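Q: Sequence plus predicted model, see below.
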Amino acid sequence: MHVLPSRIHTIIGLLVGVVLIAAPWIFGFADVGAAMWTAIVIGVVIVLSELTTTSPASPVKLVPMRIHVWMDVLVGLVLAVSPWIFGFADNDANVWVPHLVVGIAVIGYALITRTDDAAAARAPRAGTTTAA
């Protein structure tokens, strides 16, 4: 069930990316290197990814929304399992729970995103001409 418009997906993704970049200080795990850098790097990846999709809200339309959504699923999965991959799952909950919860959320909103509206936004409108 794809109910989330790609424009809203992009806005959510930008917010999630910015919050991930700030998460080490918001949740108090800036002193745990692996957790801090995982959140920052994945946050930057999400922001850059959202800025380059074919979504109507993206300024640089390079990556088709259909491919972007599956990249989000992969990024969300990496974020969700990162506490165990990078060895910070044994820390306090404020260190690893944000990674798990946000990773699952990224997967969730990616899987309910409409990709057809992004393609429609790129198509030329009837009665318009393009410069040769």
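A: Yes, it's here.

Q: drop to CA atoms for contacts and neighbour counts, all remaining ones
A: Fine.

Q: Tally up the residues packed near Asp117, please.
A: The criterion is other Cα atoms under 10 Å. On that basis, Asp117 has 17 neighbouring residues.

Q: swap in the one 4 residues further on?
A: Ala121: 13 surrounding residues under other Cα under 10 Å.

Q: How about the secondary structure of the closest residue to it other than its chain neighbours?
A: Of all residues not flanking Ala121 in the chain, Pro56 sits nearest, at 6.1 Å (Cα to Cα, 6 or more residues apart in numbering). Following DSSP: H, G, I helix; E, B strand; the rest coil, we place Pro56 in the coil state.

Q: here's the one I want to compare it with:
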Amino acid sequence: MISTKLHGVLDYAVGVLLIAAPFLFGFANGGPEQWVPTILGATTIVMSLITRYELSVAKIIPLPVHLTIDLLSGALLAASPWLFSFADTIWWPHVGVGFLEILVVLLTRRRDDGVR
């Protein structure tokens, strides 16, 4: 199982990775293949800053809500190459990170480890 503290570390790392991925992997072309991970990455960071767990600055969002949003975000990211018709250009980072995000949600403890 993944602790809520480790989940927080992963959230910030994945958020930064999603924002940087289009530039790192050469698909920063202004299209949906760039904007989907960029928006989801920024959303992940903002949501992490306000989730009720160890690494946030404002403990507003309950952890179960955060995990549900992470699950939906991972599914959207994994499906985005086909939903937004760019699978012929690039798909593997979106699918890979999307499935990893879903896996992390499934392995994360469902409680906030005593954070109030």
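A: All right, it came through fine. Please read all numbers here as calculations on a predicted model, not as lab measurements.

Q: And the residue nearest to Ala121 of the first structure? What does it align with in the second structure?
A: Taking TM-score structural alignment for the superposition, Pro56 of the first structure sits opposite Glu54 in the second structure.

Q: Would you mind measuring from Ala23 of the first structure to Phe86 of the first structure?
A: Ala23 of the first structure sits 17 Å away from Phe86 of the first structure when distances are taken as Cα to Cα, to the nearest Å.

Q: neighbour-wise, which of these two wins?
A: Ala23 (23 against 12).

Q: who's in contact with the more buried one?
A: Counting by Cα atoms under 8 Å, 6 or more residues apart in numbering, Ala23 of the first structure touches Phe29, Met36, Ala39, Ile40, Pro98.

Q: Who wins on neighbours among those?
A: Neighbour counts for the contacts of Ala23 of the first structure (other Cα under 10 Å) peak at Ala39, which has 26 neighbours.

Q: In the second structure, what residue corresponds to it?
A: In the second structure, the residue equivalent to Ala39 of the first structure is Pro37, according to TM-score structural alignment.

Q: hang on, isn't its match packed against Leu18?
A: Yes. Assessed by Cα atoms under 8 Å, Pro37 of the second structure is found in contact with Leu18 at 5.0 Å.

Q: in stretch 83-98 of the first structure, what's buried?
A: Buried residues in stretch 83-98 of the first structure, counted by 16 or more other Cα atoms under 10 Å: Pro83, Phe88, Ala89, Val95, Trp96, Val97, Pro98.

Q: Excluding chain neighbours, what is closest to the residue nearest the centre of the second structure?
A: Centroid-nearest residue in the second structure: Thr44, 5.2 Å away (criterion: Cα atoms, centre = their mean). Excluding its sequence neighbours, the residue lying closest to Thr44 of the second structure (Cα to Cα, 6+ apart) is Gly15, at 5.4 Å.

Q: do the same with Val60 of the first structure
A: Counting by Cα to Cα, 6+ apart, Thr52 is the residue found nearest to Val60 of the first structure once chain neighbours are left out, at 4.7 Å.

Q: Would you quantify the distance from the one you found to Pro59 of the first structure?
A: Thr52 of the first structure sits 7 Å away from Pro59 of the first structure, going by Cα to Cα.

Q: between those two, which one's more packed in?
A: Neighbours were counted for Thr52 of the first structure and for Pro59 using other Cα under 10 Å; Thr52 has more, 19 against 12.
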